[in-house]
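Asks: no FASTA, just this:
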């Protein structure tokens, strides 16, 4: 083949014959955890943690988080559920039929003040 001849274009392969893309559960979990952080405006606890089980194109998500109290816990959990489902569907192209939320710890102004006082005394 000489330099002045155009290259031959390979034939196009139908989408169903090209293969598939697999996204690891831990990658989807990172997407879900980041989405949960985005949904929570200001919390004083540890960042959210997500675990995911993927079966075909369906992701089952469980998010563990810490919330400030008093606050509207139900509204915060609903915001996390909606944001996580939307981001996983958008980024990983997976259906998310449910997002389970585990509230592992509640932080109140009183417990934050007491914990800070305990740290200074030691």
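Replies: The structure has been received and is ready for your questions. Predicted, not measured: the structure shown is a model, and the values here were computed from it.
Asks: Please count neighbours and contacts with C-alpha atoms only from this point.
Replies: Will do.
Asks: to the chain's geometric centre, what's the distance from the host helix or strand of residue 116?
Replies: Element membership of residue 116, judged by DSSP states H and E, is helix 109-121. Using C-alpha atoms, centre = their mean, to the nearest Å, we find the averaged C-alpha position of helix 109-121 to lie 31 Å away from the chain's own average C-alpha position.
Asks: So which residues make contact with it?
Replies: residue 69 (C-alpha atoms under 8 Å, 6 or more residues apart in numbering).
Asks: Please apply the same query to stretch 34-47.
Replies: Contacts made with stretch 34-47 from outside it, assessed by C-alpha under 8 Å, 6+ apart, are listed as 48, 63, 65-68, 76, 79-81, 83-84, 87, 105, 107.
Asks: okay, now the one to match up with it:
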């Protein structure tokens, strides 16, 4: 008499799909965490993501205060984004590209204040 094999519990579980926009929101939040604060008059980081077979490529755009160590801050953002996406979503992150869109200096902050008061 042949013994029946137990059904494979993994096959019946289905699949989980995480939308690219969800991964992008996690990446943007992680970039903000790495920066600690948004520059005065600046906007929060935003991200776009391309996912292929549980591998993500992330592009983050952000604004920084001037002067600052741009290379160090971008490196911190790359590391934090990679770690948080891998931790929260379970995807490998092969690439994190950081685009610095704007540097906020004390002079630009003063000019912005004057424009608001006018």
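Replies: That came in fine, so what should we check first? The shown structure was predicted, so the numbers you read here are calculated from the model rather than taken from an experiment.
Asks: For the two chains, what TM-score is obtained?
Replies: Remark: TM-score between the superposed chains equals 0.88 [TM-score structural alignment, normalised by the length of structure 2]; 111 aligned residues with a C-alpha RMSD of 1.4 Å.
Asks: on that earlier part again, I'd like to know which of the contacts of stretch 34-47 of structure 1 are buried.
Replies: 48, 63, 65, 66, 67, 68, 76, 80, 81, 83, 84, 87 (16 or more other C-alpha atoms under 10 Å).
Asks: Surely the fourth one is in a strand?
Replies: Yes - secondary structure assignment (DSSP: H, G, I helix; E, B strand; the rest coil) places residue 66 of structure 1 inside a strand.
Asks: contacting residues around the aligned residue in structure 2 for it?
Replies: When the structures are aligned by TM-score structural alignment, the residue of structure 2 matched to residue 66 of structure 1 is residue 63. Going by C-alpha under 8 Å, 6+ apart, residue 63 of structure 2 touches 38, 39, 42, 43, 44, 45, 100, 101, 102, 103, 104.
Asks: Mind checking which of those are buried?
Replies: 38, 39, 42, 45, 103, 104.
Asks: What separation is there between the aligned partner of residue 73 of structure 2 in structure 1 and residue 70 of structure 1?
Replies: Structural alignment (TM-score structural alignment) places residue 73 of structure 2 against residue 76 in structure 1. Applying C-alpha to C-alpha, to the nearest Å, one obtains 12 Å for the distance of residue 76 of structure 1 from residue 70 of structure 1.
Asks: Can you show me the strands along structure 1?
Replies: Taking DSSP state E to define them, one finds strands in structure 1 at 49-55, 58-69, 95-108.
Asks: can you redo the ones you listed as TSV with distance to residue 32 of structure 1?
Replies: Listed next are the strands of structure 1 as TSV, based on distance: least, C-alpha to C-alpha, whole Å:
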stretch	distance to residue 32 of structure 1
strand 49-55	6
strand 58-69	8
strand 95-108	10
